[in-house]
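Engineer: sharing a model that was predicted from the sequence below.
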Amino acid sequence: MSTKQKTWWWIGGVLIVVYCLFPIAWILSLSFKTTADLANKQFLPSAWTWENYTTILTGTASDLFLPALRNSFGICLIATFISCVLSMFAAYAIARLDFPGKKLILGTALAVAIFPVISIVTPLFNLWRQIGLYDTWPGLIIPYLSLTLPISIWTMSAFFREIPWEMEQAAQVDGATTWQAFRKVIVPLAAPGVFTTAIIAFFIAWNDFAYGISLTSTSRARPVPAALGLFSGASQFQDPTGAIAAAAVIVTIPVVVLVLIFQRRIVAGLTNGAVKG
């Protein structure tokens, strides 16, 4: 590329980065503002304070935020683990085996993925209350699987298709059973795809609000997105904007840390699953 083209590419890249990061920077700025400073329209706080973080970690909102943070970690990790294990077997069967209805399974998974969540919440609410799953961890893990399994099956099946069939056959010729070949040959080769799928599934479960707010009523199972909607100010006339912004910053940290730690595996997994060769 010429110097002029590189310059335009750099300008375009910077504008996109600024556009994407500005809302995050604005929330970060709000989290350091005092209650009196929130009415100001300026970007940076006039007086920096840790008051909002103290409120949600050790203050009046800690009883609402900390249990929700624990619930989100536990529920999302369990849902992600179950989703990855189930989708691994399903994707292997779809990629390796030829059986009737294979395209129907993929089509059904895609249909479930695009099905509106709000239309499922009311029947689940009534069913969960009748069978005792309302306001429990399993009562959220099961619906979260409906969000994470379809995308996990689609993503992971693409990685399994890229693994040469001959490698599995060679392991079986050397005496390995089908399960041993799958566990010791296929799964290690598909590790980038598994990591990519796991992180995507975790993000989907971590960001859910509809199930969290509808299928819980106490801090026993309420996740963070639902808890943020229940924050209240010191009085009915005060908006808890600063506390909500501080909580949003803390909730975003695990996502950023995961991406930074596993970014190479994510990139490797996405490129391996997208390139056929």
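Structural biologist: Cool, the structure landed. Residues are numbered from 1 along each chain as shown.

Engineer: all contacts plus neighbour counts: C-alpha atoms, from now on.
Structural biologist: Noted.

Engineer: secondary structure class for the spatially most central residue of the chain?
Structural biologist: Nearest to the mean C-alpha position of the chain, by C-alpha atoms, centre = their mean, lies Phe203 at 0.8 Å. The three-state label for Phe203, taken from DSSP: H, G, I helix; E, B strand; the rest coil, comes out as helix.

Engineer: with Leu44 instead?
Structural biologist: Reducing the assignment to helix, strand or coil with three-state DSSP, the entry for Leu44 is coil.

Engineer: the residue nearest to the centre of the chain reaches Val255, doesn't it?
Structural biologist: Yes: using C-alpha atoms under 8 Å, Phe203 makes contact with Val255 at a distance of 7.3 Å.

Engineer: quick check: buried residues in stretch 57-67?
Structural biologist: Neighbour counts using 16 or more other C-alpha atoms under 10 Å place Leu57, Ala61, Leu64, Phe65, Leu66, Pro67 of stretch 57-67 among the buried residues.

Engineer: got it, and stretch 189-202?
Structural biologist: Buried residues in stretch 189-202 (16+ other C-alpha under 10 Å): 189-202.

Engineer: let me know the closest of those to Pro45.
Structural biologist: Phe202 (33.1 Å; C-alpha to C-alpha).

Engineer: that closest one reaches Ile78, doesn't it?
Structural biologist: No: taking contacts as C-alpha under 8 Å, Phe202 lies outside contact range of Ile78: 9.4 Å.

Engineer: residues contacting the residue nearest to the centre of the chain?
Structural biologist: Under the criterion of C-alpha atoms under 8 Å, 6 or more residues apart in numbering, the contact partners of Phe203 comprise Val255.

Engineer: select from the buried residues of stretch 189-202 every entry located in helices.
Structural biologist: Cross-referencing the buried residues of stretch 189-202 with the helices (criterion: DSSP state H) gives 189, 191-202 as the overlap.

Engineer: how near is Thr7 to Ile200?
Structural biologist: When distances are taken as C-alpha to C-alpha, to the nearest Å, Thr7 and Ile200 turn out to be 33 Å apart.

Engineer: quick one on the thing from earlier: closest one of the ones in helices among the buried residues of stretch 189-202 to Ser146?
Structural biologist: Distance from Ser146 was checked for each of these by C-alpha to C-alpha. The minimum falls on Ala201, at 10.6 Å.

Engineer: for the closest one, list the residues it contacts.
Structural biologist: For Ala201, the contact set (C-alpha under 8 Å, 6+ apart) comprises Thr80, Ser83, Thr148, Leu149, Ile151, Ser152.

Engineer: and the furthest pair within those residues?
Structural biologist: Largest separation among the contacts of Ala201 by C-alpha to C-alpha: Thr80 and Ile151, giving 11.6 Å.

Engineer: want to compare, so here's the second one:
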Amino acid sequence: MKRKKFLSICLVLGVGVVVFFSLAPFLWQVVTSLKPSNEIFSRPVRYIPSHLDLSAYVKIFSRHPFARQILNSVFIACAGTFLCLFASSLASYALARLRLRGGRGFLLFLLFLSLFPPVVLIVPLYEMVSTFGLMNNYLALIIPYAALNVPFATWVLTSFFRQIPEALEDAAKVDGLSRLGILVRIILPLSAPALATTAILVFIFCWNEFLFALTFMTRATSRTVPVGIAMLSGASQYEIPWDQISAATVLTTLPLVAFVVLFQRRIVEGLTAGAVKG
């Protein structure tokens, strides 16, 4: 008993250390954003500010179009995630149920495409965006974000759809449901954990993507949050406003945290689905 208790204590301490080191960068950003400007570079380092200073949060909204950039990121990430899930759900159902010739090889090809570095597409995408006049247009990011994540989402959802008993679909066909009706009314509700897991991964990619957003969004009011943070400037070109950068980082992390907390149960179910057969 004593040994088990000792091992439990060691496990708790180990988990606590890992969690602390994982959260340390974010906690440091929070502390920096609340420090007075003269304490950010003080020596010795002040880990706890002498008083809470919220001026950095005021500055990023009063001096920069940061609120607009947050809305841009939210809309683009949500639209890109929805479009990706819509396309990948149709493709996944076809691959899982229609028994297409070469379907297994196509899935492996999709897995290969999901490993493809997006940076190599920047030049042809720029030409297409310029040709269609989509510079500083939301579609210039929504469509590429969705397309780049469709292979991965299709590969994940296909594996999950195949675990759903076909007897449910046979019963639905007897009731007169079409293929599309079966997908919408039976397959997708039963696949909510997998959809939530895929959605959070796609959303994080859309939210954090930098290169495409930097290239296709040249106006300050059209930029997304990652580019907006990179473009933050101080009173002069030689000043780096670390307090404002920290405040912006904290604010842009909160939507991701809220998204994960909101779908936490579904995400865990999706990650563990198929681990145990019964």
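Structural biologist: Thanks, I have the structure now. Since we're looking at a predicted model, the values are computed, not measured.

Engineer: post the TM-score for the overlay when you can.
Structural biologist: Here the superposed chains carry a TM-score of 0.92, computed using TM-score structural alignment, normalised by the length of the first structure; 274 aligned residues with a C-alpha RMSD of 1.7 Å.

Engineer: most surrounded residue in the contacts of Ala201 of the first structure?
Structural biologist: Each of these was scored for neighbours by other C-alpha atoms under 10 Å, and Ser152 scores highest at 29 neighbours.

Engineer: counterpart of that residue over in the second structure?
Structural biologist: The criterion is TM-score structural alignment: under it, Ser152 of the first structure has Ala153 as its aligned partner in the second structure.

Engineer: what about its match, which helix or strand?
Structural biologist: Using DSSP states H and E, Ala153 of the second structure sits in helix 139-161.

Engineer: so how much does that helix differ from the first structure once superposed?
Structural biologist: Following the fit onto the first structure, the mean deviation recorded for helix 139-161 of the second structure is 1.6 Å by mean C-alpha distance after the TM-score superposition for the first structure.

Engineer: Pro65 of the second structure and Leu232 of the second structure, how far apart?
Structural biologist: 10 Å.

Engineer: what's the answer for Leu214 of the second structure, then?
Structural biologist: With the distance defined as C-alpha to C-alpha, Leu214 of the second structure ends up 13 Å from Leu232 of the second structure.

Engineer: do Ile122 of the second structure as well
Structural biologist: Computed as C-alpha to C-alpha, the Ile122 of the second structure to Leu232 of the second structure distance reads 24 Å.

Engineer: next one: Lys59 of the second structure
Structural biologist: In terms of C-alpha to C-alpha, Lys59 of the second structure sits 11 Å off from Leu232 of the second structure.

Engineer: of the two, who's got more company?
Structural biologist: Leu232 (17 against 14).

Engineer: contacts only, for the more buried one.
Structural biologist: With C-alpha under 8 Å, 6+ apart as the criterion, the residues that contact Leu232 of the second structure are His64, Ile240, Pro241, Gln244, Ile245.

Engineer: that one -> the first structure?
Structural biologist: In the first structure, Leu232 of the second structure lines up with Phe231, judged by TM-score structural alignment.

Engineer: three-state assignment of that match?
Structural biologist: Looking at Phe231 of the first structure with three-state DSSP, the answer is coil.

Engineer: what sits against the closest residue in space to Cys206 of the second structure that isn't next to it in sequence?
Structural biologist: With C-alpha to C-alpha, 6 or more residues apart in numbering as the criterion, Cys206 of the second structure has its nearest non-adjacent residue at 4.9 Å, and that residue is Ala77. Counting by C-alpha under 8 Å, 6+ apart, Ala77 of the second structure makes contact with Ile142, Phe203, Ile204, Cys206, Trp207.

Engineer: can you rerun that using 6 Å?
Structural biologist: Listed by C-alpha atoms under 6 Å, 6 or more residues apart in numbering, the contact partners of Ala77 of the second structure are Phe203, Cys206, Trp207.

Engineer: and of these, the nearest to Glu127 of the second structure?
Structural biologist: Compare each of the contacts of Ala77 of the second structure with Glu127 of the second structure using C-alpha to C-alpha and the shortest gap goes to Cys206, at 20.9 Å.

Engineer: tell me where the stretch 1-150 of the second structure has helices.
Structural biologist: With DSSP state H, counting those that start in this stretch as the definition, the stretch 1-150 of the second structure shows helices at residue ranges 2-33, 55-62, 66-97, 103-114, 122-131, 139-161.

Engineer: got the ones you listed as a markdown table, with distance to Leu168 of the second structure columns?
Structural biologist: Rendered in a markdown table, the data for these read as follows (distance: least, C-alpha to C-alpha, whole Å):
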| stretch | distance to Leu168 of the second structure |
| --- | --- |
| helix 2-33 | 42 |
| helix 55-62 | 53 |
| helix 66-97 | 12 |
| helix 103-114 | 22 |
| helix 122-131 | 42 |
| helix 139-161 | 12 |
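
Engineer: buried deepest among these, which one?
Structural biologist: helix 139-161 (a mean of 22; mean count of other C-alpha atoms under 10 Å).

Engineer: what sits up against it?
Structural biologist: Under the contact criterion C-alpha under 6 Å, 6+ apart, helix 139-161 of the second structure has outside partners Ile76, Gly80, Leu83, Cys84, Ser88, Ser92, Ala96, Leu110, Ser114, Leu134.

Engineer: widest-spaced pair of those residues?
Structural biologist: Checked with C-alpha to C-alpha, the contacts of helix 139-161 of the second structure reach their widest spread between Ala96 and Leu134, with 35.4 Å between them.

Engineer: tell me the one among the contacts of Ala77 of the second structure nearest to Ser42 of the second structure.
Structural biologist: Trp207 (33.3 Å).

Engineer: please name the nearest non-neighbouring residue to that closest one.
Structural biologist: Nearest non-adjacent residue to Trp207 of the second structure, counting by C-alpha to C-alpha, 6+ apart: Ala77, 5.5 Å away.

Engineer: I'm done for today, thanks for sticking with me.
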